[in-house]
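> 3D, please:
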Amino acid sequence: MQVPTFDHKLGSSIHSIISHLFTKFIPYEISIYPGKIIQTYENEGLIAPHTSTIDLNEYGLVPENDVTYNQDGYVIERRFKYGNNDGYTKYTILDGNVVKTETKDDTGEYITTNEFDLTKLSVPNPLSFKGKKDRNLLLKSTVNYTKLEPQSSDFRPLSKEYSYVFDQAGKVTLQLTITTLANGKIQLDGQVYKYK
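From the prediction side, this is the model:
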């Protein structure tokens, strides 16, 4: 995954391109202009490239009906449907980090608390037009289920612990995530970061 840094503030003359590869191998590009972004998708030559334009609001963010931002550009609430039900996630921001989320979805209702390394900055956010991300590196997330739905899975996460590998410049090159599931099993995931 390419994680560039760029400035997309309204009125900026910077034009940045992010190239990314979905897990289904569908390459796309996002070009950022003052007041809009242009997305181009290709399906490995099987269909013609598809281009769409999304206008940004006055804060340089993608306006979404079911997303609420605070005055600093952080997402503070997302609403969504699961089946015929309404769901949500509410975010509590402290010093530029999401320290708590409250969620209602198909697994039930739960609160996630996050712990951060306040001495290290997070990886750059290439999609800042979707809202600001955490300022610092996430160390641990703990989930407390206050209500479980009958169909909820034993594969739901109870906690996630994060560790990082840094390059000589102090940038994150690898994030490892150890997830403890409700069934007692442990899951290990990794995310590689490359910088332009």
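> rest of the way, CA atoms for contacts and neighbours
Will do.
> Go ahead and flag the most central residue of this structure.
Centroid-nearest residue in the chain: K133, 7.1 Å away (criterion: C-alpha atoms, centre = their mean).
> so what's that residue up against?
Counting by C-alpha atoms under 8 Å, 6 or more residues apart in numbering, K133 makes contact with Y74, G96, N97, N125.
> Check the burial of the last one by counting its neighbours.
To tie it back to what came earlier, the one meant is N125. Neighbour count for N125, taken as other C-alpha atoms under 10 Å: 17.
> Please provide the structure for the following sequence as well, for comparison with the first:
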Amino acid sequence: MKLPFTPSALLVTAFSLALSACSVQDHLRPETEKCRISTFSVTTKSTDLPYGSYDEILEMDGNQTKFEYVSNRDYSFDEEGRVIKVTGFASRSAIAETYQYLPEVFKVINWDKTETTFPRNEQGYQVRPGYVYNSEGYLIQTETSGELRKYTYVGGNLVKEELFNNSSATPKSVTVYEYDLSKPNLPDESTFTGKKSRNLPTKMTITEFPSISSRTLAFSYLFDEKGQVKRRISIFVTDSSRSPYQLDDYLYTFTCQ
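Got it, this is the predicted structure:
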């Protein structure tokens, strides 16, 4: 559910967890409602050119813009639409985690074969110190490393995130989210930490205090012939700049009855 709001952090995680949703079936168009998602792949490219080369050139704002591969993440799902394996590729080196949903615990098996176990609450979600879920299954509060985050949902979508120092009653940043209410969200990449936002995000505006400086992360999308998102273009916009761009390309496979 948490988003690190810096351009460098955007390159890897962008919107993975910050907006969590109902079941994966809620994120599919009617043509695929009788099918369940089996795999979901996200390939990320950036104009930051982290490795000094490029894989693709696109025209952005009238300019020929170079994009370089940054990472790839492959997700596998079980019959209940829950993530059971994530394989991440950074600089094309693979690291995998697998997840087991046991009756009372959630087990993470790391790439080095070490295991971490978390209790599961009555809703089936991961129990961690400082995590609070509401009755609908949304993660509404986290408290870690001296920081408190509060999340507000309206109509099944995360609309506001407030970040506090634990000792302060005034937030040090507030993030406001906007959505295309006619489009379902992408598949849920973190099915163990509460529901994901129902609709497709279009914009998030981060305001920091006490300076009251703000910046916007804007999203645009390309769709395949089935109406599913095949590419997302993200860009940070401030009063003085539009940078960097990020591309996320998506591939899906489904199992149908």
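> list the buried ones in the helix or strand containing E68 of the second structure?
Using DSSP states H and E, E68 of the second structure sits within strand 63-77. Within strand 63-77 of the second structure, the residues scored as buried using 16 or more other C-alpha atoms under 10 Å are K66, F67, E68, Y69, V70, S71, N72, R73, D74, Y75, S76, F77.
> Kindly provide the distance from the third one to P244 of the second structure.
Noted for E68 of the second structure: a distance of 12 Å to P244 of the second structure, by C-alpha to C-alpha, to the nearest Å.
> Under the alignment, what does T112 of the first structure map to in the second structure?
In the second structure, T112 of the first structure lines up with T175, judged by TM-score structural alignment.
> Where does the host helix or strand of L11 of the second structure end up in the first structure?
L11 of the second structure is part of helix 7-12, with elements assigned from DSSP H and E. Aligned by TM-score structural alignment, helix 7-12 of the second structure corresponds to no residues of the first structure.
> Need the contact partners of that helix.
By C-alpha under 8 Å, 6+ apart, the residues outside helix 7-12 of the second structure that reach it are P4, T44, K45, S46, V70, S71, F236, P244, Q246.
> And stretch 138-148 of the second structure, by the same measure?
Residues outside stretch 138-148 of the second structure that contact it (C-alpha under 8 Å, 6+ apart): 1, 20, 129-134, 149-153, 163-166, 193-196.
> And for stretch 112-132 of the first structure?
So stretch 112-132 of the first structure is contacted by 3-6, 8, 18, 56, 60-62, 69, 73-75, 97-102, 133-144, 171-172 (C-alpha under 8 Å, 6+ apart).
> out of those, which are inside helices?
With helices defined by DSSP state H, no entry of the contacts of stretch 112-132 of the first structure lies inside them.
> Tell me which residue of the first structure lines up with V159 of the second structure.
Aligned by TM-score structural alignment, V159 of the second structure pairs with V99 of the first structure.
> so its match touches T92, yeah?
Yes - using C-alpha atoms under 8 Å, V99 of the first structure is in contact with T92, at 5.9 Å.
> hmm, back to that, state the helix or strand in which the match of T112 of the first structure lies.
T175 of the second structure belongs to strand 173-184, assigned by DSSP H and E.
> Weed out the non-buried ones from the contacts of stretch 138-148 of the second structure.
The neighbour-count criterion (16+ other C-alpha under 10 Å) marks 1, 20, 131-133, 149-152, 163-165, 193-196 among those as buried.
> Tell me which entries of those residues lie within strands.
For these, the ones inside strands are V132, Y133, R149, K150, Y151, T152, L163, F164, N165, with DSSP state E as the criterion.
> can you redo these as CSV with distance to S213 of the second structure?
Formatted as CSV, these follow (distance: C-alpha to C-alpha, whole Å):
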residue, distance to S213 of the second structure
V132, 29
Y133, 30
R149, 19
K150, 20
Y151, 21
T152, 21
L163, 15
F164, 16
N165, 18
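> so where do the strands sit in the first structure?
Secondary structure of the first structure (DSSP E): strands located at 16-21, 27-33, 36-41, 50-55, 67-69, 75-82, 85-94, 97-105, 108-121, 136-148, 157-166, 172-181, 186-192.
> just to revisit the earlier point, nearest to E161 of the first structure among the contacts of K133 of the first structure?
Within these, proximity to E161 of the first structure (C-alpha to C-alpha) peaks at N97, which comes in at 16.3 Å.
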